[in-house]
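Undergrad: Show me the folded form of this:
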Amino acid sequence: MIIVEEVQNEKQKKEFLEFPRRLYQRDKNYIRPLDKDIEAIFNPEKNKFFRNGECQRFLFKNKKNETVGKVAVFVNKLYTQKQPTGGIGFFDCINDQETANFIFDYCKQWLKARGMEAMDGPINFGERDKFWGLLIEGFIEPLYGMNYNFPYYVDLFENYGFKIYFEQLCFSRPVFGEVSRVFTLMHQKHKRNPAISALPMKKNNLEKFARDFTEIYNKAWAAHGEGKQMEEMKVLKMFKTMKPIINEHISWFIYENEKPIAMWMNLPDLNQWFKYLNGKFGPIEKLKFLWYKKFRKNEKMVGLVFGVIPEWQKKGIDGYMIWEGTQHLRKHTDFTMTELQWIGDFNPKMIKIAENLDTTVTRKLATYRYLFDRNKTFERHPVL
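TA: The predicted structure is shown next:
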């Protein structure tokens, strides 16, 4: 017998956060997400997706009142799919198919009652940049904001009937790895051009870099795949939020006569510091974070955005930027590895760009889909 509890009071909220800690306590690669990051997702005052959606969390307990699973289930009117599709996320479960099936069945009925015909998971009740997908390959320490799970979760999902809607590919390369000869040749070529210059991002001039970022992004990515136009003020706000963790040696902008033409944005992987805080970020943990940030080497950086405006694409300016930035960060930082944020397998253009950066796939996640009508033909995410 499984008992279902909707998460409503503080005790239940705490259990929703603590259950994964107990479940993964012997897994050396598990890094507990910050409690505040999880709780913000389920706070209507902090998560704008509540304006167009509904979300509930549930705990699942055995007859001994021990938690054996948890999940969040939600609908989002802006999540437009071929059929009305809801989502499940923040799924954790013991290694037991019957328990997982009970949880999935419960989610299915909850979504059916709200007019849904399918469910995707594990996904976020929010943007795709955090807590999206099930880890299926590369069971190593997760990046900040990235889902992590046991390998047996794949069986729990697939045995129930979920199918992969799209794969999420994470590309990495060692900072001190050999750089493509093409990149070094392009660097030599553009280095001779006095109109071309490279600048690392500086904290004391965020207004300029927010303006330049917005211009490059909107030209390079807005019409590329599922890109959206960005507003300069929103970018500036984002940069100011990021300011405490910006490393001035690892984000680069390229200019032609002061006109921004390319950018390569990176941040330190915060999990390399957060993994010592056990999910907490109160006053004491903030002091610990500052101490670790100052004295504990962080050897992993995360590639956020790489973009070149259309008129400079396929001219080798990316090679110039990568070699210019790499030479600098090798001298001035402790980073030994860079990993790009995931790219969907439905986006071959982006994958080609990642491959051209001399990267290799080091982990994969998957967004699964389950159609309630089992006779309906399953279709993967369309290629962009």
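Undergrad: from here on, contacts and neighbour counts on C-alpha atoms
TA: Will do.
Undergrad: Next, the contact list for Tyr148, please.
TA: For Tyr148, the contacting residues are 30, 134-135, 139, 141-142, by Cα atoms under 8 Å, 6 or more residues apart in numbering.
Undergrad: give me that answer again for 7 Å
TA: Going by Cα atoms under 7 Å, 6 or more residues apart in numbering, Tyr148 touches 30, 135, 142.
Undergrad: Which helix or which strand is home to it?
TA: Assigned by DSSP states H and E, Tyr148 falls within no helix or strand.
Undergrad: and if you look at Cys107?
TA: helix 97-112.
Undergrad: Return the set of buried residues in that helix.
TA: 97, 99-101, 103-104, 106-108, 110-112 (16 or more other Cα atoms under 10 Å).
Undergrad: about what we covered before: now list the buried members of the contacts of Tyr148.
TA: 30, 135, 142.
Undergrad: I have a second one here; can you model it like the first so I can compare?
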Amino acid sequence: MTSRTDCRPDTTDAVTVTAVRTRRDWSTFAKVPFTVYRDDPNWIPGDIADVGSMLRRPSEKTRSRMTSQAFLAYRGRRLVGRIAAIADLVFISHYEQQTAYFGYFECLDDREAAHALLDAVADWARGRSLSAVVGPMSPSLLWSAGVLVHGNDIPPLVGMPHNPPYYADLLESWGMTSIKEFHSFYHDDPHTLVQSPPFARKYAMGQRWKARSSVVVRPMNPATFDEDVAKLRVLYNTAFASFWGFTPVEPDELDALVATMRPILDPEIVLFAELDGEVVGFVMGIPDVNRAALGAVRSRFGIVRDLHTIARWRGPGGRRHRTHVRLDMMFVDPSCPDKGTSALLIFELFQRIHDRGYDSIEAAPVLADGGWFRSVRASYPVDPSRTYRIFSREIG
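TA: Below you'll find the predicted structure:
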């Protein structure tokens, strides 16, 4: 793990922050993580949401939803950090809150440099009449959000952030405060877990409910993949309408997110619940490709990393990497009359994970003040395996 001493640069030189404008600047922006994580054995190169398509060369549709500016920090001539200021125009319109996001934040353990980067975001935000800074959002809640504040010493979960343990200190020292926390919960063989004494009553109730329910649970069909994704988007926008930070997801946004996952998806653990032919619920298990990516080359060329990871994932011996599953995106239409639909999805997913030979599962992100968290703690009072935190500061 990277130590605080390793990450502290010589502070005799002054800190300067420059806006990212040129092709060379963007190349430098991509190099920052390789400096920050050079001694971290758990780091996996690559941003969850691609810098090129989100910040550098956004599509016309992306530009209609979001505007941004990236910055680099130097101490003297040494590169020490980066950040992106983001105005999510959909969020601002949806909530009528004049909020700027910061994201893609990476920095050495250097308070002055971190503060200078955050100051640049604040100045950019004020110039657009925005009065608060929230993050990290890279670039939004749909993709990657939060600072990892517990669980930094283990390999990251697929699709979730990873960072040095001092990041929260850097943000708090700038005056930011926590506004939301998310957790992840790990367990070996979840099918066995739900049959254990703490869950025995709920499992029995679930089996009785399944016997009389009209809900049909089915896996994703590769032959109708695009149709299933379109149904998923409609259900997502309905089910998450009251979720903290929610903004309606457009077809191209979900298509881009799904495209990053499709090469590793196991359709048998991507489940839809249907009632009278209509999709009313969804849960997704994502095989944790990070088990393979952790041993792949740390090339600065993404295509090289991806090809090596896929070779380790699908090649001879790849099965030993496909043992862990992330449980993500579990939701049910609030108007669904069958109130046991979520339980049916979970029990079916756990059974399939067991039958397909996966060894463990990790549910993430679980909102700390949400109903899911309270339900988990009531039935199974285990400590979270990881905790992620989103910060905010008024700048008006």
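Undergrad: TM-score of the superposed pair?
TA: The TM-score (TM-score structural alignment, normalised by the length of the first structure) is 0.80; 368 aligned residues with a Cα RMSD of 3.5 Å.
Undergrad: which part of the second structure lines up with the helix holding Cys107 of the first structure?
TA: Helix 97-112 of the first structure corresponds to residues 111-126 in the second structure, going by TM-score structural alignment.
Undergrad: tell me how far that stretch is from the chain's mean position?
TA: 24 Å (Cα atoms, centre = their mean, to the nearest Å).
Undergrad: again with stretch 267-286 of the first structure
TA: With Cα atoms, centre = their mean, you get 17 Å for stretch 267-286 of the first structure.
Undergrad: what's the span of that stretch from first residue to last?
TA: 19 Å (Cα to Cα, to the nearest Å).
Undergrad: So what touches it?
TA: 31-35, 143-144, 246-247, 289, 292-293, 298, 300-303.
Undergrad: coming back round to it: and of the buried residues of helix 97-112 of the first structure, the nearest to Lys259 of the first structure?
TA: When the buried residues of helix 97-112 of the first structure are compared for distance to Lys259 of the first structure (Cα to Cα), Leu111 wins out at 49.7 Å.
Undergrad: Any figure for the gap between that closest one and Met233 of the first structure?
TA: 37 Å.
Undergrad: Then Phe50 of the first structure?
TA: Applying Cα to Cα to Phe50 of the first structure and Met233 of the first structure gives a distance of 23 Å.
Undergrad: One more: Phe150 of the first structure?
TA: Taking Cα to Cα, one finds Phe150 of the first structure at 40 Å from Met233 of the first structure.
Undergrad: what about these two, which has more around it?
TA: Phe150 (18 against 13; other Cα atoms under 10 Å).
Undergrad: Which of the three states applies to the aligned residue in the second structure for that one?
TA: Under the alignment (TM-score structural alignment), Phe150 of the first structure pairs with Pro164 in the second structure. Of the three states, Pro164 of the second structure takes coil under DSSP: H, G, I helix; E, B strand; the rest coil.
Undergrad: Might you report the residue contacts of Pro164 of the second structure?
TA: Neighbours of Pro164 of the second structure in contact, by Cα under 7 Å, 6+ apart: Asn152.
Undergrad: now Met119 of the first structure
TA: 85-88, 369-371.
Undergrad: got a winner among the residues you listed for most neighbours?
TA: Most surrounded of these: other Cα under 10 Å gives Gly86, at 32 neighbours.
Undergrad: Distance of the aligned partner of that residue in the second structure relative to Ser93 of the second structure?
TA: Matched by TM-score structural alignment, Gly86 of the first structure corresponds to Ala100 in the second structure. Going from Ala100 of the second structure to Ser93 of the second structure by Cα to Cα gives 12 Å.
Undergrad: right, and Asp212 of the first structure touches Pro260 too?
TA: Yes - using Cα atoms under 7 Å, Asp212 of the first structure is in contact with Pro260, at 5.8 Å.
Undergrad: residues contacting Val361 of the first structure?
TA: 169-172.
Undergrad: Narrow these to the ones also in contact in the second structure, please.
TA: On the basis of both residues aligned by TM-score structural alignment, their matches' Cα atoms under 7 Å, what survives of the contacts of Val361 of the first structure in the second structure is 169-171.
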